[in-house]
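Novice: Sequence first, predicted model second:
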Amino acid sequence: MTKQIDGLVSVIMPSWNTADYIAESIESVINQTYQNWELIIVDDCSTDTTDEIVNHFKDDRIRYFKNSINSGADITRNKALQHSRGEWIAFLDSDDLWHPEKLEKQIHFMEKNGYSFSYHNFEKIDEDSQDLGVTVTGPSLVTKKMMYHYGYPGCLTFMYNAKVMGLVQINDIKKNNDYAILLKLCKKADCNLLDENLAYYRIRKKSISHDKLYKKLKSHYDLFHICDKQTPLTSFYLACMNMIYGLHKKYKYEIRNQ
């Protein structure tokens, strides 16, 4: 990792066949009130028109890379992180959106309080960017123990200080690679909640978020066993805890707007 540039935010955006959405995602970065950012897009061999759409944006702050072979979201995120130069690291998937003041408010929140790791609330939208009337929040402080029970921060919401936390790289795993990053970070600092809606998470019909229970259990087991090097018994226990706390989160932290 190169020396971090003070004040610069590196926005990590993996992409794969999101031509229908990526322009809107990129625009939500361009429209930030905080303008000291670089957007690092790494495309994982898309077969749609992603290339054409990204190349339409003529902004030197957008850095576009392509994998030579289809490698998965984990390796794609790793590659983007390796190219990052920012003091701050933030994540935005190529079908999600940010509120215009997301970066400005989150950086102010972290600098004011001396935090190196934070997250915020988000709202759910559908494939047509229509509000689904659901706000997702979380605990005001997520400790290491809590993070192992459940990955509360949404990928599009968390940010960390690369000068404090260093370069994060994760092992090859098909799913939960954003959670794998959280597990790396929570060993270095607690994660603090900025209690504002600053992002929009897109629910898509083919989203892996809708996997059946046994597939979710298996993917969480692999996360703890392969990525975090836990024993099989511990990995199974933590995977089960994630199922339980996932239900708790849905009940306590998913709020239906009136």
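Specialist: Looks like it arrived, so ask away.

Novice: Every contact and neighbour count from this point should use C-alpha atoms.
Specialist: Fine.

Novice: how close does the residue nearest to Leu156 when sequence neighbours are not counted get to Glu52?
Specialist: Excluding its sequence neighbours, the residue lying closest to Leu156 (CA to CA, 6 or more residues apart in numbering) is Leu92, at 4.7 Å. Look at Leu92 and Glu52: by CA to CA, to the nearest Å, they are 20 Å apart.

Novice: How about Ala199?
Specialist: Ala199 sits 26 Å away from Glu52, going by CA to CA.

Novice: just Ile75 next, same as before
Specialist: 23 Å.

Novice: for Lys249, same thing?
Specialist: Distance from Lys249 to Glu52, by CA to CA: 39 Å.

Novice: Which of these two has more residues huddled nearby?
Specialist: Lys249 (19 against 10; other CA atoms under 10 Å).

Novice: need the contact list for the more buried one.
Specialist: Gly138 (CA atoms under 8 Å, 6 or more residues apart in numbering).

Novice: A helix includes it, no?
Specialist: Yes - membership of Lys249 in a helix is supported by DSSP: H, G, I helix; E, B strand; the rest coil.

Novice: ok, Val54 - contacts?
Specialist: Neighbouring residues of Val54 by CA under 8 Å, 6+ apart: Ile22, Ala23, Tyr64.

Novice: take a look at this one as well, against the first:
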Amino acid sequence: MEMELVSIITPCYNSEKYITETYQSIKNQSYTNWEWIIVDDYSRDNSVLVIRSFNDERIKLFVQENNQGAANARNLALSNVSGRYITFIDSDDLWLPNFLETTIHYLKNNNENLVYTSYKRVDENLKPLLKDFIAIDKVDYGRILYNCPIPMLTSVYDSSVIGIIKFPQVELREDHAMWIELLKKIKYARAIEESLAIYRIRENSVSRNKFNIALKQYNVYRKFLKMNFLNSAYYTFFWALNGLKKYGKL
């Protein structure tokens, strides 16, 4: 299989403790034609020094002079990609060695535009915490409104077909808003059921505080998608319900 360039996008903020493990998981990929675009979002620890110590010419590091958030960091990275395929990994997560090879082979062989996989869920020390998240196949625009089953960590899309999709300015829910925009351009996302990545659930993760972000999710529907109050409340209810199921609360 011809190895076309893959652009890997990572926002980094105070990740000196984890980013070496992330790098090793990328370095160990069986698919080797990649560039890793890291945007350090004004880290106050030694993240930048650690990244520079990797001394890998495939890494492009951008250092922000003030903290602008993950959406802006990813958008800066997306403005500097050179690859056909776009994928994302946060600075504390990991891929299994065959992640890139398996996903890109799937896209090419099946003439698809967006694919994602299942993943393992562990604690900060990489010990199993929850059952694997199992990817559901054929997520389309109508389905993505109910919640966001497409993880950043295991998604790969073909920018030669879709283009570069930037992250909207939607506080804490920019990933969901981005997938909504992307699924306006294609019929659906496809899934590979095999778990090919490791998602680290940190104790104080913002994404796990559902009460804190419920209003932000409501605003995805009300302000970003311009839905009326009833429809916004309807979809927010199902988003919350799916979130409880995702983390084993139902």
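Specialist: Looks like it arrived, so ask away. Not measured: the values here are computed from a predicted model.

Novice: Count the neighbours of the residue nearest to Leu156 of structure 1 for me.
Specialist: Neighbour number of Leu92 of structure 1 under other CA under 10 Å is 26.

Novice: A strand includes Glu196 of structure 1, no?
Specialist: Yes - the assignment for Glu196 of structure 1 (three-state DSSP) places it in a strand.

Novice: That one corresponds to which position in structure 2?
Specialist: Using TM-score structural alignment, the equivalent of Glu196 of structure 1 in structure 2 is Glu194.

Novice: how close does the residue nearest the centre of structure 2 get to Lys249 of structure 2?
Specialist: Centroid-nearest residue in structure 2, with CA atoms, centre = their mean: Met152, separated by 1.5 Å. Remark: distance between Met152 of structure 2 and Lys249 of structure 2 (CA to CA) = 22 Å.

Novice: coming back round to it: excluding covalently adjacent residues, which one is nearest to the match of Glu196 of structure 1?
Specialist: In space, Glu194 of structure 2 is closest to Ser118, 5.6 Å off (CA to CA, 6+ apart).

Novice: those strands in the stretch 151-258 of structure 1, which residues are they?
Specialist: Per DSSP state E, counting those that start in this stretch, the stretch 151-258 of structure 1 carries strands over the ranges 159-161, 191-202, 254-256.

Novice: Most neighbours among the contacts of Val54 of structure 1, please name it.
Specialist: Ile22 (22 neighbours).

Novice: Next up, the contacts around Met241 of structure 1.
Specialist: His149, Tyr150.

Novice: And Asn14 of structure 2, by the same measure?
Specialist: Contacts of Asn14 of structure 2 (CA under 8 Å, 6+ apart): Ser43, Arg44, Asp45, Asn46, Ser47.

Novice: which residue lines up with it in structure 1?
Specialist: Aligned partner of Asn14 of structure 2 by TM-score structural alignment: Asn17.

Novice: would you say its match is within a helix?
Specialist: No - counting by three-state DSSP, Asn17 of structure 1 is not found in a helix; it is coil.

Novice: ok, it to Asp95 of structure 1 distance?
Specialist: Taking CA to CA, one finds Asn17 of structure 1 at 10 Å from Asp95 of structure 1.

Novice: Equivalent analysis for Asn177 of structure 1, please.
Specialist: 17 Å.

Novice: same thing with Ser118 of structure 1?
Specialist: For Ser118 of structure 1 relative to Asp95 of structure 1 (CA to CA), the value is 22 Å.

Novice: try Gly154 of structure 1
Specialist: 14 Å.

Novice: Looking at those two, which one has more neighbours?
Specialist: Legend: neighbour count by other CA under 10 Å for Gly154 of structure 1 and Asp95, higher for Asp95 (26 against 21).

Novice: quick one on the thing from earlier: residues contacting the counterpart of the residue nearest to Glu194 of structure 2 in structure 1?
Specialist: Ser118 of structure 2 is assigned Asn121 in structure 1 as its aligned equivalent, the criterion being TM-score structural alignment. For Asn121 of structure 1, the contacting residues are Thr135, Val136, Thr137, Gly138, Thr157, Leu193, Leu194, Asp195, Glu196, Asn197, Leu198, Ala199, by CA under 8 Å, 6+ apart.

Novice: repeat that for 10 Å
Specialist: 135-138, 153-154, 156-158, 193-200, 253-254 (CA atoms under 10 Å, 6 or more residues apart in numbering).

Novice: Distance-wise, check it relative to Trp98 of structure 1.
Specialist: 11 Å.

Novice: Overlap of the contact sets of the two?
Specialist: Joint contacts of Asn121 of structure 1 and Trp98 (CA under 10 Å, 6+ apart) are Leu156, Thr157, Asn197, Leu198, Ala199, Tyr200.

Novice: tally of neighbours for the fifth one?
Specialist: Think Ala199 of structure 1. 25.

Novice: Over to the fourth one?
Specialist: Other residues within reach of Leu198 of structure 1 by the criterion other CA under 10 Å amount to 22.

Novice: Hmm, it is touching Trp98, no?
Specialist: Yes - judged on CA atoms under 10 Å, Leu198 of structure 1 makes contact with Trp98 at a distance of 6.1 Å.

Novice: what is in contact with those two at once?
Specialist: Phe122, Leu156, Thr157.

Novice: Now do the helices in the stretch 151-258 of structure 1.
Specialist: Ranges of helices in the stretch 151-258 of structure 1, per DSSP state H, counting those that start in this stretch, are 162-165, 177-185, 213-222, 232-253.

Novice: so which of those helices comes closest to Gln130 of structure 1?
Specialist: Evaluated with CA to CA, the helices of the stretch 151-258 of structure 1 place helix 232-253 nearest to Gln130 of structure 1, the distance being 20.7 Å.

Novice: how about that closest one: buried residues?
Specialist: Ser235, Phe236, Leu238, Ala239, Cys240, Met241, Asn242, Met243, Tyr245, Gly246, Lys249, Tyr253 (16 or more other CA atoms under 10 Å).

Novice: From Lys205 of structure 1, how far off is Ile12 of structure 1?
Specialist: Separation of Ile12 of structure 1 from Lys205 of structure 1 (CA to CA): 24 Å.

Novice: which one of these two has more residues nearby?
Specialist: Each of Ile12 of structure 1 and Lys205 has its neighbours counted (other CA under 10 Å); Ile12 has more, 26 against 10.

Novice: How is that one assigned, secondary-structure-wise?
Specialist: Bear in mind the rule, three-state DSSP; under it Ile12 of structure 1 is strand.
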